[in-house]
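sequence unknown, structure follows:
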């Protein structure tokens, strides 16, 4: 992926793939190491924050799904306080092999999801890039299926799997790009009152069948495979979005660049759905409202949207205290 435009962040530390090793370059295979050219190269980027419980299953599932790929796993830990980096180091020692290499960078402070993801992607080079949340567990054929679909059509820039709840039920994960009216429908409960309505629940696609392949606007960013031809055009995530909507923004930029985004239910992954986010729910609600405002400011900048942006911003700020109260 193209460089974010800065070197290694001064507030991170690089860890080698063996305990006690020196800090290493964050983006390149060690000099002299070779992997068969027939293996497609995949850069997997993971941002962790207090993810010690989830990251074991995540990385072990990735190891099983990575057969047939040359994989570099770039992990940025956002100053976890539950021993997540130590768990990752143990897993690196357990799982590393010639075609599966790990790099861990520790941030001294919580950088937020978007900045940390950009750090994980900075300077990385691969045939494709996988954004992976630490609470997502891949099936053995998930990566192979996504890679096949990504290469069936040269216009495909992103492909996403069907996400499952831990009980095996389908987790709705595709959305249309939000419009101003969607905030109104969410705030006053109309989207929940009429969950299958194309009008009142258009944003969260209550009318969509998650059992069929389709071209969509924005699959959930918990697990996305992005072809290098799209990543090289679009560049890094927009850091004006601290925690939320950077994936929505990225998908809009991919589509604006002329690429398609596909949802492929034949590829599956289990998603615990915001395990880390729920541990700090009130702060995450604040950030989601702020990033939502920034989304409308960016994508509806014209004067004719000024009133709609003002009303939407006012509504988001009005309902924020209520959501914070209910989140206690």
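Received, thanks. All of these numbers come straight from a predicted model, not from anything done at the bench.

can we go C-alpha only for contacts and neighbour counts from here?
Noted.

At which residues are the strands of the stretch 151-300 of the chain located?
Along the stretch 151-300 of the chain, the segments classed as strands by DSSP state E, counting those that start in this stretch run 156-164, 170-171, 174-175, 214-215, 218-219, 223-227, 260-271.

Buried ones in the helix ranked longest in the chain, by neighbour count?
For the chain, the longest helix by residue count, based on DSSP state H, is helix 306-326. Judged by neighbour count (16 or more other C-alpha atoms under 10 Å), helix 306-326 contains these buried residues: 308, 309, 312, 313, 316, 320.

all helices of the stretch 1-150 of the chain, in order?
52-65, 84-95, 113-121, 142-150 (DSSP state H, counting those that start in this stretch).

right, so of the ones you listed, which gets closest to residue 298?
helix 113-121 (16.1 Å; C-alpha to C-alpha).

Use this one as the comparison:
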């Protein structure tokens, strides 16, 4: 046996399926065995492997012992001359295994090998080649010197930026996403250190390989797609903490006491710095434009008040008291911007129509309140109207200016993203196009054929060789590759060639309803059934939460009357407080069918589900699954209200 491929999986069934499809193709060129170690996934990963890949050697753990333990389980049972640790969120080229095994055979000094990795848009991943994170290297990275001078031999050691990414080179650290090692080397230096639960174990083992007298190589003559981070959210504070704690374990194990203490100090500083920066950035992103809008509106109200006062009031011996500017105007502005918030005016991308709609909603609210407040607080309605008009002009104006300047937060790419090209055979492209058209409102779906015969088919807009021109002429925003018809090498070639087109790329695996993609190197991969996420859109999430709160308060106020309409009265009271404190929501999915093929956006546990709208019917799990899908895809507040009305007696469930 030449090669043992080991994949540790945790709740990424669809990524694992696509990975195993590519591994199956690659093992046609080398004598290999494939191991999958599942760490107690709940997404039917084990069942999928048993059903679709019966030849795979499967270890199904009953708990999650961690990445290192799981890999070691399979390594100990493996029979290959070489062992490859492979992430489930990867796709390998058809000749990847043959090329890397041939290289190792030709280089007896090689203990480990990594390959060129690209993300889901074809962008090179710098962690394909890394240096040892000594205290100095860690310092340069933490304080940004590595980013400022990436090609420096002094400051750029973390990602070895001074080495050509297209050339084979000796490196210090391999990436755990693709880590090929000689079994003989592992027998000598030991397996993965099980002290590391996740992260750091690849650095530790890479270092021990070099200490054992072997070399690690970066080998760019084959490539893999690494979607990066479906299993973990790498931008989160918890990821930063876990990753850097792993670095501390590494330092204490391999560095002197003095170096380890210095390294630990740096790492702890980095944790708090990154966490603080992450929180500050999140807050700033949320409040910057509302605060800017408030300032612009206040300036307008102030200038209008000054003009109005000097032109009409002062000559008559009157003026506005300080109360007006200090309290009344801020209240006006809060109501106006509250309207903008509720209509989605602060959801990215920022859109002028939503702003206008929100300001209109706000001024109507102010004028209604104006008629109800005491006379001594009723200041000029003309100023209210003029101030709001100033808001329409000024806030819309700077949004248009930023949109013309190309600021991404103000550019609405939805129209372009709804123009999709599907690349593959006519039969498979039509299957994928059918999925898209059934579950996503698109302005255009064009098929891209593979040969001249395809050009004559309906809806074919060109051939694969013309893809760059097709994207430009038809203003395509998303290209979906049919994995059934296209090799991984061809897909990666296309992604890299079209990097500057500003297009999203996704892959439709054979016989699957899932479509897999990665929008950027900084975003964790997204796996979805096209557009089932209406319920997770910011405006809908906000409105759903407001409805939950409003209904909970209403139910509390009317409890002595309505409690007699509910079957489980104690459960109803408990549910009111659970929803009020965000532990539940009044309506969510039917959980009995939540393990469906389609991955739906996350919702809190619901008191009711879409099936409660049909209380007199006995619905099958398949029907309830479809109702879940429709609920997620076509979500509206009125849908929740209808379900609650029809299933009111079950609010104590």
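The structure has been received and is ready for your questions. Computed from a prediction, not measured in an experiment: that's the story for all the values here.

tm score of chain vs chain?
Once superposed, the chains reach a TM-score of 0.79 (TM-score structural alignment, normalised by the length of the first structure), with 281 aligned residues with a C-alpha RMSD of 2.2 Å.

thinking again about what came up before, can I get the buried residues of helix 306-326 of the first structure in a markdown table with distance to residue 224 of the first structure?
Compiled in a markdown table, the buried residues of helix 306-326 of the first structure are given as follows (distance: C-alpha to C-alpha, whole Å):
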| residue | distance to residue 224 of the first structure |
| --- | --- |
| 308 | 31 |
| 309 | 29 |
| 312 | 29 |
| 313 | 29 |
| 316 | 28 |
| 320 | 30 |
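
Just the closest of the residues you listed to residue 282 of the first structure, please.
Proximity of these to residue 282 of the first structure (C-alpha to C-alpha) peaks at residue 320, which lies at 9.9 Å.

picking that back up, mean neighbour count and distance to residue 112 of the first structure for the strands of the stretch 151-300 of the first structure - can I get that in CSV?
Putting those into CSV (neighbours: other C-alpha atoms under 10 Å; distance: least, C-alpha to C-alpha, whole Å) gives the following:
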stretch, mean neighbour count, distance to residue 112 of the first structure
strand 156-164, 27, 23
strand 170-171, 16, 25
strand 174-175, 22, 23
strand 214-215, 16, 30
strand 218-219, 26, 21
strand 223-227, 24, 18
strand 260-271, 22, 20
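
Show me the one of those that comes nearest residue 198 of the first structure.
When those are compared by C-alpha to C-alpha, strand 174-175 sits nearest residue 198 of the first structure, at 11.6 Å.

Can you give me every residue that contacts the equivalent of residue 64 of the second structure over in the first structure?
When the first structure is aligned by TM-score structural alignment, residue 64 of the second structure is paired with residue 110. Applying C-alpha atoms under 8 Å, 6 or more residues apart in numbering to residue 110 of the first structure gives the contacts 78, 79.

returning to what we had before: so which residues make contact with the longest helix of the first structure?
180, 183, 184, 187, 282, 285, 286, 289, 293, 296, 297, 300.

Just put those in CSV and tack on neighbour count and distance to residue 80 of the first structure.
Shown next, in CSV, are the contacts of helix 306-326 of the first structure (neighbours: other C-alpha atoms under 10 Å; distance: C-alpha to C-alpha, whole Å):
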residue, neighbour count, distance to residue 80 of the first structure
180, 15, 35
183, 19, 33
184, 17, 36
187, 16, 33
282, 18, 18
285, 19, 20
286, 17, 20
289, 17, 24
293, 20, 28
296, 20, 31
297, 16, 32
300, 16, 36
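
Which members of those residues define the maximum pairwise distance?
The two members of these with the most space between them (C-alpha to C-alpha) are 282 and 300, at 27.4 Å.

other SSEs contacting the helix or strand harbouring residue 541 of the second structure?
Assigned by DSSP states H and E, residue 541 of the second structure belongs to helix 538-557. Judged by 3 or more C-alpha pairs under 8 Å, 6 or more residues apart in numbering; DSSP states H and E, the packing partners of helix 538-557 of the second structure are helix 329-342, helix 569-580, strand 585-587, helix 637-646.

Minimum distance to residue 426 of the second structure: which of the ones you listed has it?
With C-alpha to C-alpha as the criterion, residue 426 of the second structure lies closest to helix 637-646 of those, at 38.0 Å.

and that closest one, which stretch of the first structure?
The counterpart of helix 637-646 of the second structure in the first structure, using TM-score structural alignment, is absent.

Of all the residues in that helix, which ones are buried?
So helix 637-646 of the second structure, judged by 16+ other C-alpha under 10 Å, has buried residues 640, 641, 643, 644.

check contacts around residue 227 of the first structure.
Counting by C-alpha under 8 Å, 6+ apart, residue 227 of the first structure has contacts 127, 128, 129, 150, 156, 157, 158.

Next one: the counterpart of it in the second structure relative to residue 28 of the second structure, how far apart?
Under the alignment (TM-score structural alignment), residue 227 of the first structure pairs with residue 182 of the second structure. Taking C-alpha to C-alpha, to the nearest Å as the measure, residue 182 of the second structure falls 20 Å from residue 28 of the second structure.
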